[in-house]
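Asker: Predicted coordinates and the sequence they were generated for:
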Amino acid sequence: MSEPRVLPAPVARPWRVFAAAGAGVVAIFLNISGLTVALPTITRELDASPAQSTAVVLAYMLVTTALILVFGRVADLVGRRPLYLAGIGLFTAATALCAVAFSPWLLIAARMLQGVGAAAFVTNNTALLTDVFPAAQLGRALGWNATVAALAQVIGPVVGGAATAVAGWRGLFLVTLPFGLVALVASIFVVPRAAGQRGSGERFDALGAVLSTVALAAAVVALSPDVPVSPWPSAAVAAGAAAAFVVVQIRRTHPLVDVGLFRIRAVTLVLLAALSNAVATYAIVIMISLYGQGGGLDPAQAGLLVVPVALGTVVAAAATGRLMRRFAPRALAVTGMGLNAVGSVGVALTLADDAATLWPLAPWLAVLGAGTGLFMTPSTSVLMLTAPARRRGIANGLRSTLQNVGYLFSAALALGVATAGLDEQARRAAFAGTLGGVDAAQLAAFVGNLRLACLLFAALSVLGLVVCLFFPRRGPMPALVVADAPPETAAVAETTVR
């Protein structure tokens, strides 16, 4: 384990650092949520195959997920400021490359570079704020940081859809670019050089980093329907790499992941529940966007269609602070998972075969979002209360990583199930948002696949609900107990100070 590290003194004007970092948070999460409505236009205008369309989404998520813990550890060794600046700089440059990409493969490569930059930035964001804010203001700063991410997540589909409607799919990246530039330039001037100074000279677990990346990549390949080989060899590689990773982490003096945390029953339960929640909820927005544009909505309208998910999350997360003073975290987490299941079933039952009536989906999407918002804070609270104080940062890093793993698997699973059994023309039309041109049988099969995926996600929510039932029995608590890990929405993957 790492030796205790003396943190730098808070800076005189920490809110300047917050503002600079906030611009980067907006850039990253605007880009993430906006892509859900831009994907059909990307598919059409770049003439992308179904495999390439899938890769546009998954390549970014795979790279980001694989590097969260890696960059968290690297920051401990080389210092946070250089990695933070390199991350936002690379993300901004890669966003510009995305905007000028002229082929699907170039866009996928640029998205992977975006993922590298986003992982370096987001991994260090919370830790950097912890370095520069005094203890009395830290909870407020972290809460506002999560709020900025949540708002960016809410407006992402709207802004991305409008930009795509006006300027094509490149409009999403052109809208994102100024935020990245502002974050980079401002951070160079306001982030103190003393923030997150180099650590104690411990060795980096390179083998663990490679094994974790191989396990994730192989698992995604196994889940993808567009890989022209049997999924079983990839699944075997994923299982073997994951097993080897665990063995290496147990034997390492300075491991990438402290697997000893999994010996704490409550910690393991929270991490399993967080993974279930992420898999069960993330990709429904992607499916509804494809369904809506296939039913005749333009990108701007599709962006509005999926907003209820994010709005439900934000409203529920904001209300959870007060609810935690009256109800136990276990009760709130169970209720949140239950709402996820209800919302998913409601979406499945409301989907119309001809995709002509779309707005009745909105209430169910809001219920789904509210479930996620109600689950996040109490589950994180349980994690922070049951993990040893000196290991809370690592525990929250594991939660963020498994949450991102869930997002990645959710997208891969949804895209695979949604297009299963369709012919090549229908699969291309599904990604391109042009389902109106396929025959009725293929359209009915696509909608049936979406219903099946929603029911599968509902079952995963029920599984998560059962896990939450075994959370520790604790009474109501002050809302301030979650200051270490504020409410987060969608892919807010942050690692706190170790």
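Answerer: Nice, thanks for sending it over.

Asker: can we go C-alpha only for contacts and neighbour counts from here?
Answerer: Noted.

Asker: where exactly do the helices run in the stretch 251-400 of the chain?
Answerer: Assigned by DSSP state H, counting those that start in this stretch, the helices in the stretch 251-400 of the chain fall at 265-281, 284-294, 299-323, 329-350, 361-386, 392-418.

Asker: another one to put next to it:
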Amino acid sequence: MSSASPPGTKPERRSPTRRPALAWTLTALSLSTLLPSLSTSIANVGLPSIAVAVGASFNEVQWVVIAYLLAITTLIVGAGRLGDIAGRRRLLLSGIAVFTLATLLCGLATNLPLLAAARAVQGAGAACMMALSMAFVSETVPKDRIGSVMGLLGTMSAVGTTLGPSLGGLLIAGFGWRAIFLVGVPLGLLALALTIRALPASAPATGPAPHRFDSLGTVLLAITLAAYALAMTIDGKPFGPLAIALLVAAVAGLGLFVITESRVASPLLTLSMLRDPVLATGLMTSALVSTVMMTTLVVGPFHLARSLDLNPTYVGLVMSAGPAVAALTGVPAGRATDRFGSQALVIIGLGGVIGGSVVLSLMPTATGVAGYILPLVAVSASYATFQAANNTAVMKDIAPHQRGLVSGMLNLSRNLGLITGASVMGAVFTLAAGTSDITTAAPEHVARGTHRTFAATALLVAAGLAAVLVLRLRSRLSSGRSTMPSFPLHDQ
């Protein structure tokens, strides 16, 4: 039979030929997912050394992290949409090249402004990598394996977060702070080579006005997101006068963005997309769950150090348990999603996050480290389960010309959740503890702040779970999204 087939079709029909190609594709996508998360966590551990080396204060050196996250947050939706229009493979290759070059410039920077600028450029490359890696899954992976691959990408992101502090510490101790950036250069070159070899070319969008890019909408969205992100991070005071002014600017920018998108011929974001209940609830719950995960990273160290009196070494070990568990859970969660369906796993994941948060809000300090780490493990495993299932639910049936855009929106919701968790929930923590200086607060006050903060996160995720359950009930009572008159987010 194979001899009768045209020569050009033979590699397409033989599974032994397809498997190595898929393996190379998954390796390329995994590396493009790992590097942005590694570049976040590895830089955090280097901040004290960088501050000493360049003679900067803590508030100043924080811009090494803020510049990177700000660039990702403001550009990720536009990067996804541009990939849909111009071709995802081309833009992903460009993003990896920019990321790698900027990583080299970070390692060679001679002062803080140059380092912060290079980190912003690195974040621009990372935005392309994060938005387009997930978009490629629906394009290159069979539908019955999408959940497994989403779990793999979630695992790689968690591995990057987990590996960063330990690898960064070793590199700084052996070679100095520049090594935490220079180590990423060969990894970036490897990702570039693998992407060139493994990923197929993406056809440009074929929808209405496919070759037009909404520059005005992209700029307005970037300004809006930048104002919000700065309001949440500036001086560590989310409710100060400057932060409130930035929030007002963000609201005004959002209004202008909505007006613009309703009038341009080829909008960056068709607002009727958000009428799709799967997309809307997926974005909302992604932001809420990410808020909880960042809360564990912000509140956890203070609770462990002040309430449980652990030294920094043990604090670091306990804090690494969460990302490590998320990394181990990702692939099994993805396989379970393929087998049992994304809806069930989304509900299980959200329920686990709520349960772990409730336990953290009630667990007395007398239970010691075990009383904190066990619910933390439950929250982290549930987070990984939710991410694999939610990303699969949103991305599985996306129309080809919108995969990059929707992937960018998913990553944006996650980033906004992380920023909100670091700022707003951090403010809730200090307010509940009854002091503005947690580092000198009494252990019982820190414990009270921890309990009330996690009670608040449980309520937030419970609201998200309620929305998911309402969506599931409505889908059973109606014909689902196919009856909706909104913009066709998915192929019919």
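Answerer: Thanks, I have it. Predicted, not measured: the structure shown is a model, and the values here were computed from it.

Asker: For residue 156 of the first structure, which of the helices of the stretch 251-400 of the first structure is the nearest?
Answerer: Nearest of the helices of the stretch 251-400 of the first structure to residue 156 of the first structure, taken as C-alpha to C-alpha: helix 299-323 at 7.9 Å.

Asker: Next, the buried residues of the closest one.
Answerer: For helix 299-323 of the first structure, the neighbour count (16 or more other C-alpha atoms under 10 Å) marks 299-314, 316-318, 320-321, 323 as buried.

Asker: and what of stretch 166-173 of the first structure?
Answerer: Across stretch 166-173 of the first structure, burial judged by 16+ other C-alpha under 10 Å covers 168, 169, 170, 171, 172, 173.

Asker: Check stretch 80-93 of the first structure too.
Answerer: Neighbour-count burial for stretch 80-93 of the first structure flags 80-93 (criterion: 16+ other C-alpha under 10 Å).

Asker: on average, how far is it from the matching bit in the second structure?
Answerer: Superposing on the second structure and averaging over aligned pairs (mean C-alpha distance after the TM-score superposition for the first structure), stretch 80-93 of the first structure comes out at 1.6 Å.

Asker: tell me, that stretch lands on which residues of the second structure?
Answerer: On the second structure, the counterpart of stretch 80-93 of the first structure by TM-score structural alignment is residues 88-101.

Asker: And residue 286 of the second structure, what's its match in the first structure?
Answerer: The criterion is TM-score structural alignment: under it, residue 286 of the second structure has residue 274 as its aligned partner in the first structure.

Asker: Quick one: residues contacting that match.
Answerer: By C-alpha atoms under 8 Å, 6 or more residues apart in numbering, the contact set of residue 274 of the first structure is 376, 379, 399, 402, 403, 464.

Asker: Show me the subset of those that the second structure keeps too.
Answerer: Contacts conserved in the second structure for the contacts of residue 274 of the first structure, using both residues aligned by TM-score structural alignment, their matches' C-alpha atoms under 8 Å: 376, 379, 399, 402, 403.

Asker: got a list of what the residue mapped onto residue 171 of the first structure from the second structure touches?
Answerer: Residue 171 of the first structure maps onto residue 179 in the second structure when the alignment is built from TM-score structural alignment. Taking C-alpha under 8 Å, 6+ apart, we find residue 179 of the second structure in contact with 107, 171, 172.

Asker: The same query, at a cut-off of 10 Å, please.
Answerer: Residue 179 of the second structure sits next to 46, 106, 107, 108, 168, 170, 171, 172, 173 when contact means C-alpha atoms under 10 Å, 6 or more residues apart in numbering.

Asker: for residue 305 of the first structure, same thing?
Answerer: 37, 157-158, 285, 288-289, 292, 297, 299, 358-362, 365.

Asker: Out of those residues, who's the most crowded?
Answerer: Neighbour counts for those peak at residue 37, which has 37 neighbours (criterion: other C-alpha atoms under 10 Å).

Asker: what's the mean distance for the helix or strand hosting that one versus the second structure?
Answerer: Using DSSP states H and E, residue 37 of the first structure maps to helix 14-45. Once fitted to the second structure, helix 14-45 of the first structure is off its aligned match by 3.2 Å on average (mean C-alpha distance after the TM-score superposition for the first structure).

Asker: what's the angle between that helix and helix 284-294?
Answerer: Going by axes from the mean of the first three to the mean of the last three C-alpha atoms, to 10 degrees, helix 14-45 of the first structure is angled at 40 degrees with respect to helix 284-294.

Asker: Starting from helix 14-45 of the first structure, tell me the next helix or strand along the chain.
Answerer: helix 50-78.

Asker: now that next one, how far from the centre of its chain.
Answerer: Put simply, helix 50-78 of the first structure sits 11 Å off its chain's centre (C-alpha atoms, centre = their mean, to the nearest Å).

Asker: Give me the spatial nearest neighbour of the counterpart of residue 376 of the second structure in the first structure, chain neighbours excluded.
Answerer: By TM-score structural alignment, residue 376 of the second structure lines up with residue 365 in the first structure. In this structure, residue 365 of the first structure finds its nearest non-sequential neighbour in residue 309, 5.0 Å apart by C-alpha to C-alpha, 6 or more residues apart in numbering.

Asker: any idea what the one you found aligns with in the second structure?
Answerer: In the second structure, residue 309 of the first structure lines up with residue 322, judged by TM-score structural alignment.

Asker: is it true that its match touches residue 378?
Answerer: Yes: in this structure residue 322 of the second structure lies within contact range of residue 378 using C-alpha atoms under 10 Å: 8.7 Å.
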